[in-house]
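J.: prediction below, plus the sequence it came from.
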Amino acid sequence: MPAYTIVTTSATEGSEAAEVSTLADEFVDTSEALGYSRRMAEEMVGMARQLMLDFDYSNVGLYEGDLLEEDLNPEHPSFIGIWVLDQDGAAFVTAEEFDAGEVEADAP
């Protein structure tokens, strides 16, 4: 099974700090990793709604490979895509769309 790394980044309106978590796991294929990261993104949106938090920037990035020891960002060659979170929910942006500037990203 191939390994994938999922990076969650969240911050709320008015906060200078961001919480970043990284995990690597094996999935059957990209589709399964994408589904798992989607559920994580939806859970983050749900928690923000329950706590009545306004998003400043929050996302769930998906990378191919076990990359826990690397500095990951959307410019990394293993970047697959990112779930961009806002008050309306989670929307997936592929690496190609991200590179083309089809999303505004404030996250590090």
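T.: Yes, it's here.
J.: every contact and neighbour count from this point should use C-alpha atoms.
T.: Fine.
J.: buried residues in the strand or helix carrying Gly46, which are they?
T.: Assigned by DSSP states H and E, Gly46 belongs to helix 30-50. Neighbour counts using 16 or more other Cα atoms under 10 Å place 30, 33-34, 37-38, 40-42, 44-45, 48 of helix 30-50 among the buried residues.
J.: with stretch 8-21 instead?
T.: For stretch 8-21, by 16+ other Cα under 10 Å, it's 8-12.
J.: which one of the residues you listed is nearest Glu69?
T.: Here the nearest of the buried residues of stretch 8-21 to Glu69, counting by Cα to Cα, is Thr8; it sits at 15.5 Å.
J.: want to compare, so here's the second one:
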Amino acid sequence: MPAFTIVTTSATQDSDAAEVNTLTDDFGSETEALGYSRRMADEMLGLAAQLSLDFDYSNVALYDGDLLEEDLDPDHPALIGVWVLDEEGCSYVPAAEFRESLAEPEA
């Protein structure tokens, strides 16, 4: 079974701090890992709604491989994609598109 690493980052508006958690596990396929990461994103949104939190730059990133001991960021070549969380829900952004959005200057 292939290993995948899921990194959750949650930050609320009006806060400079972010909580980052990393999980590495074996999944049957990339599709299974993607579905699991989606459920994690949905759970984060549900928790935020219960606590009346407004997310700022929260996301759930999926990486290919057991990368628990590595420093992971969007430039890491193993990034598959990111579930971006906001007030409208979560949306999946493939790695290349996510990197492009980070490179674009904000208006």
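T.: Sure, I can see it. None of these values were measured; they are calculated from a predicted model.
J.: and the helix holding Gly46 of structure 1 against structure 2, how far off on average?
T.: Following superposition, helix 30-50 of structure 1 is found to deviate from structure 2 by 0.3 Å on average (mean Cα distance after the TM-score superposition for structure 1).
J.: please pull up the helix or strand immediately following that helix.
T.: Following helix 30-50 of structure 1 toward the C-terminus (DSSP H and E): strand 55-64.
J.: remind me what that following strand packs against, helices and strands.
T.: With contacts taken as 3 or more Cα pairs under 8 Å, 6 or more residues apart in numbering; DSSP states H and E, strand 55-64 of structure 1 sits against strand 3-12, helix 30-50, strand 79-86.
J.: so which of these is nearest Tyr57 of structure 1?
T.: strand 3-12 (5.6 Å).
J.: which part of structure 2 lines up with the closest one?
T.: The aligned range for strand 3-12 of structure 1 in structure 2 is 3-12, by TM-score structural alignment.
J.: next one: that stretch to chain centre, how far?
T.: 5 Å (Cα atoms, centre = their mean, to the nearest Å).
J.: what's the angle from the helix or strand that contains Ala91 of structure 1 to helix 30-50?
T.: According to DSSP H and E, Ala91 of structure 1 maps onto strand 89-94. Interaxial angle, strand 89-94 of structure 1 versus helix 30-50 (axes from the mean of the first three to the mean of the last three Cα atoms, to 10 degrees): 150 degrees.
J.: need the residue closest to the centroid of structure 2.
T.: Ranked by distance to the mean C-alpha position of structure 2 (Cα atoms, centre = their mean), the top residue is Val60 at 1.5 Å.
J.: to which residue of structure 1 is it aligned?
T.: Aligned partner of Val60 of structure 2 by TM-score structural alignment: Val60.
J.: could you pull up the residues touching Phe98 of structure 1?
T.: For Phe98 of structure 1, the contact set (Cα atoms under 8 Å, 6 or more residues apart in numbering) comprises 74, 81.
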